[in-house]
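*Asks:* Sharing a model that was predicted from the sequence below.
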Amino acid sequence: MPDSVSDLGEFGLIGAMTERLPQGPGVLLGPGDDSAVVAAPDSRVVVTTDLLVENRHFRRDWSAAADVGHKAAAQNLADIEAMGARPTALTVGLGTPLDLPASWALELAEGLREECAPLGVSVVGGDVVRSDLVIVAVTALGDLGGAEPVTRAGAQPGDVVAVCGRLGWAEAGHQVLSRGFRTPRVVVEAHRRPQIPYGAGVEASRLGATSMCDVSDGLLGDLGHIAAASGVRIDIDPAALDVAGPLREVASALGADPLAWVLTGGDDNALAATFPPDVELPERWNVIGSVAAKGDGDGDGVTVAGEPYDGNAGHDHFAG
């Protein structure tokens, strides 16, 4: 195998990566032409795009290339899930330094494949360019299957707020890695590869979810988007949140508050949704709060135990 991506060349790199990527039955024309052609049985396509920039969203000394591939796919697939849709296809753009080991790029493709293949999601194309840092840009497509999209704007007073998936785990892993440690492995792996509750988005839509989003920047911050879009107030019951044992152990060792990680930590990509109060939710959905009409003095619209949260509500890519 060539040592670096420059040894492979642009089209050699594209060909080597493409060989590792899945193509499902919904792909009418796959990689190799100017564009791919993907079936859209619903006549509508759900689309989302996300970027991972080296040393901002991942570090090569913290995460293997396959981890980055998993994460790049997962965070985009979660956005499709959050609309109540089924993910169908991805395109991937890769910016790479000339001296990036060719094996790293191919392992990235393996991570993409491993995340997508069990879902029947196809990686149908993309691009590679030269850049100073590794940049992975993913666009994901999804199918609503005849249903209406579940947006952030439908929450109603009287609804309950529920979460499906883990919260705070990725932030615990980030805190561990930031201090130069590699254990506990369970939280470090949560930072490297988010565990998306696949299928929960379509499930929520069928159950009558009134609004939904994925938790990528922190529970309070992302619920704040729902509150703002819906014009409501959301209150979180901290006693209903799952603060798992590994989070408590890490927080105790680091002198931190694990509840803060659950409330404001990002990158777990759990799903948060609002439902009418009479809906019987499956066990994997945990009711954590309620929706009420918003008053004039309710600030950003999200409270914890009836009070404004004293601290940063989540991640802001452009914060100082």
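*Replies:* Received it, and whenever you're ready, just let me know what you need. Please read these numbers as outputs of a predicted model, since none were measured by experiment.

*Asks:* only C-alpha atoms for contact and neighbour calcs from this point on.
*Replies:* Fine.

*Asks:* ok, then the element right after the helix ranked longest in the chain?
*Replies:* In the chain, with assignment by DSSP state H, the single longest helix is helix 65-81. Going down the chain from helix 65-81, the next helix or strand is strand 86-96, by DSSP states H and E.

*Asks:* Show me what that following strand is packed up against.
*Replies:* Applying 3 or more CA pairs under 8 Å, 6 or more residues apart in numbering; DSSP states H and E, one finds that strand 86-96 contacts helix 65-81, strand 122-130, strand 135-143.

*Asks:* Can you give the contact residues for that strand?
*Replies:* 5, 26, 38, 73, 77, 80-81, 119-145, 199, 201-202 (CA atoms under 8 Å, 6 or more residues apart in numbering).

*Asks:* Okay, one more to line up with it:
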Amino acid sequence: MTVATAGEFGLISRVTARLGAASPLVQLGPGDDAALVAAPDGRVVASTDVLVEGRHFRRDWSAARDIGHRAAAANLADIAAMGARPTALLVALCTPASLEIAWAEELADGLAAEAGKVGAVVVGGDTSASPTLTVAVTALGTLEGREPLVRSGARPGDVVAVCGRIGYAAAGYTILSRGFRSPKLLVEAHRRPQVPYAAGPAGALLGATSMIDVSDGLLADLGHVATASGVGIDLRRSAFVVPEQMRDAATALGVDPYGWILAGGDDHALAATFPSSVRLPDEWRIVGEVLPASLFTAGDGVTVDGRRYTGGAPGWDHFR
């Protein structure tokens, strides 16, 4: 059965039937003109992201459930990076009428499963016919009384730390683009990221001064922090250990694995700055330091071992 066979409302009913999770904060879910989500904090953290077929995913590389996980993770990670807890997702699906409805159902399964990891639920959305398959997700979250972690809070003297995997998804993308399907660890990292959601609110409680999720590349994303905070950031290459499977894949493909680690995105690790006096738990690894902007020349907001990165683009740019 295709989307055209089921029709718009048939598609919606089949998808919403697979979103059975509940949340005490969701007072009204799918089925009305809008959802109703409680905001006990009095504030709502909101973020949106779009995945376009051929640009962000390929159906011959990833199953529909994997794409659902990825689409949810990209947004949930943004909420966590604000030091907040995700509560709800809104999903818009734009699809060719020829799409098999089973694919849309499996996409919904992936979205619901990823949201369920943090106690969030899919509360509504929209559908539309489109020649290009597109999944747009909006995430909502609550700060639970905490102040948000913003990009402008880093200060000279802070340390830079990372929680989560770095470079795995980029390595998986390169492997798939070369026509290979292994090692599985890296390919699966591209298909379905493993995001340390809990580290966002936990980092806020530890005293983080800024935080960002690594979606476009560590250098590029920390560059946003450096610009917003009016500081410079220097990373230590030696702080990043190349896993064995990544090292072997890089050797086989003839690439520098540090390009994946420093400039690769889609792992959605969390990068944060902390006062140097904070004792960080093991899941956070210190990878650099925040320095006065006066020590950096124009355009060198983030350096590696005191030097401008020369390994290529520092991260993903949709319009480059």
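*Replies:* Received, thanks. Note that the structure is predicted; figures quoted are calculated from it, not measured.

*Asks:* Please state their TM-score.
*Replies:* The pair, once superposed, lands on a TM-score of 0.98 when counted by TM-score structural alignment, normalised by the length of the first structure; 317 aligned residues with a CA RMSD of 0.8 Å.

*Asks:* Now list the buried members of the contacts of strand 86-96 of the first structure.
*Replies:* Among these, those classed as buried by 16 or more other CA atoms under 10 Å are 5, 26, 38, 73, 77, 80-81, 119-126, 128, 134-145, 199, 201-202.

*Asks:* Quick check: which element contains G232 of the second structure?
*Replies:* In the assignment (DSSP H and E), G232 of the second structure maps to strand 231-235.

*Asks:* helices and strands around the helix or strand following that strand, which ones?
*Replies:* Later in the chain than strand 231-235 of the second structure, the nearest helix or strand by DSSP H and E is helix 244-253. Contacts defined by 3+ CA pairs under 8 Å, 6+ apart place helix 244-253 of the second structure against helix 168-177, helix 184-191, helix 257-263.

*Asks:* Mean per-residue distance, the longest one versus the first structure.
*Replies:* If I follow you right, that is helix 168-177 of the second structure. Superposing on the first structure places helix 168-177 of the second structure at an average distance of 0.5 Å from its equivalents, by mean CA distance after the TM-score superposition for the first structure.

*Asks:* In that helix, which residues are buried?
*Replies:* Of all the residues in helix 168-177 of the second structure, those buried under the rule 16+ other CA under 10 Å are 168-176.

*Asks:* list the helices and strands it packs on?
*Replies:* helix 184-191, helix 244-253, helix 257-263.

*Asks:* with the first structure superposed, average distance for the longest one?
*Replies:* Taken against the first structure, helix 244-253 of the second structure registers an average deviation of 0.7 Å after superposition, with mean CA distance after the TM-score superposition for the first structure.

*Asks:* same check, this time on the last one
*Replies:* With both structures laid over each other, helix 257-263 of the second structure and its partner residues in the first structure are 0.5 Å apart on average (mean CA distance after the TM-score superposition for the first structure).

*Asks:* For the residue nearest to Y309 of the second structure when sequence neighbours are not counted, the count of nearby residues, please.
*Replies:* Nearest non-adjacent residue to Y309 of the second structure, counting by CA to CA, 6 or more residues apart in numbering: T303, 6.1 Å away. A total of 20 residues lie near T303 of the second structure under the criterion other CA atoms under 10 Å.

*Asks:* Over to the one 4 residues further on?
*Replies:* Neighbouring residues of R307 of the second structure were enumerated by other CA under 10 Å; the total is 12.

*Asks:* Could you export the helices and strands packed on strand 86-96 of the first structure as CSV, including distance to G221 of the first structure?
*Replies:* What follows is those, written out as CSV (distance: least, CA to CA, whole Å):
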stretch, distance to G221 of the first structure
helix 65-81, 16
strand 122-130, 31
strand 135-143, 23
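
*Asks:* quick one, which of these is nearest to L247 of the first structure?
*Replies:* Of all these, it is helix 65-81 that lies closest to L247 of the first structure, at 20.6 Å by CA to CA.

*Asks:* since we're on the closest residue to V118 of the second structure other than its chain neighbours, how many residues are nearby?
*Replies:* Excluding the flanking residues, the one nearest V118 of the second structure by CA to CA, 6+ apart is P86, at 6.6 Å. By other CA under 10 Å, 28 other residues sit near P86 of the second structure.

*Asks:* Having no further points to raise, I will conclude here.
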